[in-house]
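K.L.:
sequence plus the predicted model coming up.
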Amino acid sequence: MTERAPLKSLRRTVVTMASVCLCTALWSQTVLAQTQPQRLPTLPLSAGMHIIKAELALTPEQHQIGLMHRTSMGTNEGMLFVFDRPGQQCFWMKNTLIPLQIAFLADDGTVVNLAEMKPKSLDSHCSTRPVRFVLEMNTNWFTKRGIQAGSQIRGEPFGTPR
């Protein structure tokens, strides 16, 4: 038994429309993800007596989005980027709307170097030596608290519970 031509045509049209709807939905989801701030699980870190609520960015996609599209961040909130291997880590601020200060951290949580980063800038800010951890906080956060190269950030990722 064979299908009639109109039924075959209708079936093709339905399949095509379903495919278009699926593609549109996936595209919309991707665009939304690229324009909305991501929210990630947090963990506590400490810098002396200061407790930090750090969102944990583990994957390349999470690293790429970072703190983009946020209009504000709490005083003691930040984002900790964790990389698989030590390397020279470089960051810029495309689509990041708030000024940040960045700390490049050794495996034990020692601050290797700091940098101030301006919003919406493609200026690159890099670690001065290979690191696996990078912590972004509001602008001047580390400086206002006397935290500088050689200071210690403590917490689970560095093998030292807070």
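P.N.:
Received the coordinates, thanks. Numbering: from 1, shown residues only.
K.L.:
okay, CA-based contacts and neighbour counts for the rest of this
P.N.:
OK.
K.L.:
just give the closest residue to K120, not the sequence neighbours.
P.N.:
In space, and not counting its chain neighbours, K120 is closest to K94: 4.6 Å by C-alpha to C-alpha, 6 or more residues apart in numbering.
K.L.:
want to compare, so here's the second one:
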Amino acid sequence: MPDGAGEALVTPAPGCEMDEVRLRWGEGQARFSVEIADDAAERSQGLMHRKSMARSAGMLFIYPKPGHVSFWMRNTLIPLDMIFLDERGVVQRVHSNAIPLDETPISGGPGIFAVLEINGGLARAFGIAPGAQMLHPAFGSAAAWPCAGAGG
């Protein structure tokens, strides 16, 4: 059924849920439980004022359309890795260990549709790098790793 924005709502395949992301690359995979920030207020608040976050958790920022996005760490108390993805769910850039409370802009570059924030150092520890693919319903049927192929 249409959601009012002209897009059809799709029931996620098993293993493809709104509150979870999976990443795959070469021989590696990772899974994180995520909070979704998909409107201006949620994206503005982000992970500010939190003193900790579970190792397996993160926040997925989703934008209405691909563009140039930039983040900073104002009022953010924990170091974060920022994983910038295009509209197909392919990692374009990873910024490691963003410094708490630093207001220096962190650019994801052009064509960014989503950003995954996880605890600082985890991207490197797992081996998440440009070219990795994310499984999440936000990327739709044109995703590099579409939900329809999520089984198993």
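P.N.:
Looks like it came in fine. Remember, it's a predicted structure, so these values are computed and weren't measured experimentally.
K.L.:
one step back: the residue nearest to K120 of structure 1 matches what in structure 2?
P.N.:
Structural alignment (TM-score structural alignment) places K94 of structure 1 against R74 in structure 2.
K.L.:
tally up the residues packed near that match, please.
P.N.:
Applying the criterion other C-alpha atoms under 10 Å, we find 17 residues in the vicinity of R74 of structure 2.
K.L.:
so it, which state does it fall into?
P.N.:
Of the three states, R74 of structure 2 takes coil under DSSP: H, G, I helix; E, B strand; the rest coil.
K.L.:
you'd agree it is up against I106?
P.N.:
No - at 11.5 Å, R74 of structure 2 does not count as touching I106 under the criterion of C-alpha atoms under 8 Å.
K.L.:
what's the match for I65 of structure 1 in structure 2?
P.N.:
I65 of structure 1 is assigned Q45 in structure 2 as its aligned equivalent, the criterion being TM-score structural alignment.
K.L.:
gap between that match and L77 of structure 2?
P.N.:
Remark: distance between Q45 of structure 2 and L77 of structure 2 (C-alpha to C-alpha, to the nearest Å) = 13 Å.
K.L.:
give me the more crowded residue out of those two.
P.N.:
Between Q45 of structure 2 and L77, counting by other C-alpha under 10 Å, L77 is the more crowded of the two (17 against 13).
K.L.:
list the residues that contact the closest residue in space to the more buried one that isn't next to it in sequence.
P.N.:
Nearest in space to L77 of structure 2, with sequence neighbours left out and distances taken as C-alpha to C-alpha, 6+ apart, is P100 at 5.0 Å. Residues near P100 of structure 2 by C-alpha atoms under 8 Å, 6 or more residues apart in numbering: M73, R74, N75, T76, L77, I78, P79, L80.
K.L.:
and the closest residue to the fourth one other than its chain neighbours, how close does it get to M18 of structure 2?
P.N.:
The reference is to T76 of structure 2. Here the nearest residue to T76 of structure 2 in space, its sequence neighbours aside, is M48; by C-alpha to C-alpha, 6+ apart that works out to 4.3 Å. In this structure, M48 of structure 2 and M18 of structure 2 are 22 Å apart, going by C-alpha to C-alpha.
K.L.:
from R22 of structure 2, how far off is the most centrally placed residue in structure 2?
P.N.:
Nearest residue to the geometric centre of structure 2 (C-alpha atoms, centre = their mean): L116, 2.4 Å. Counting by C-alpha to C-alpha, the gap from L116 of structure 2 to R22 of structure 2 is 11 Å.
K.L.:
ditto for K65 of structure 2
P.N.:
Taking C-alpha to C-alpha as the measure, K65 of structure 2 and R22 of structure 2 are separated by 21 Å.
K.L.:
quick one: which of the two has more around it?
P.N.:
It is R22, of K65 of structure 2 and R22, that has more neighbours when counted by other C-alpha under 10 Å, with 18 against 12.
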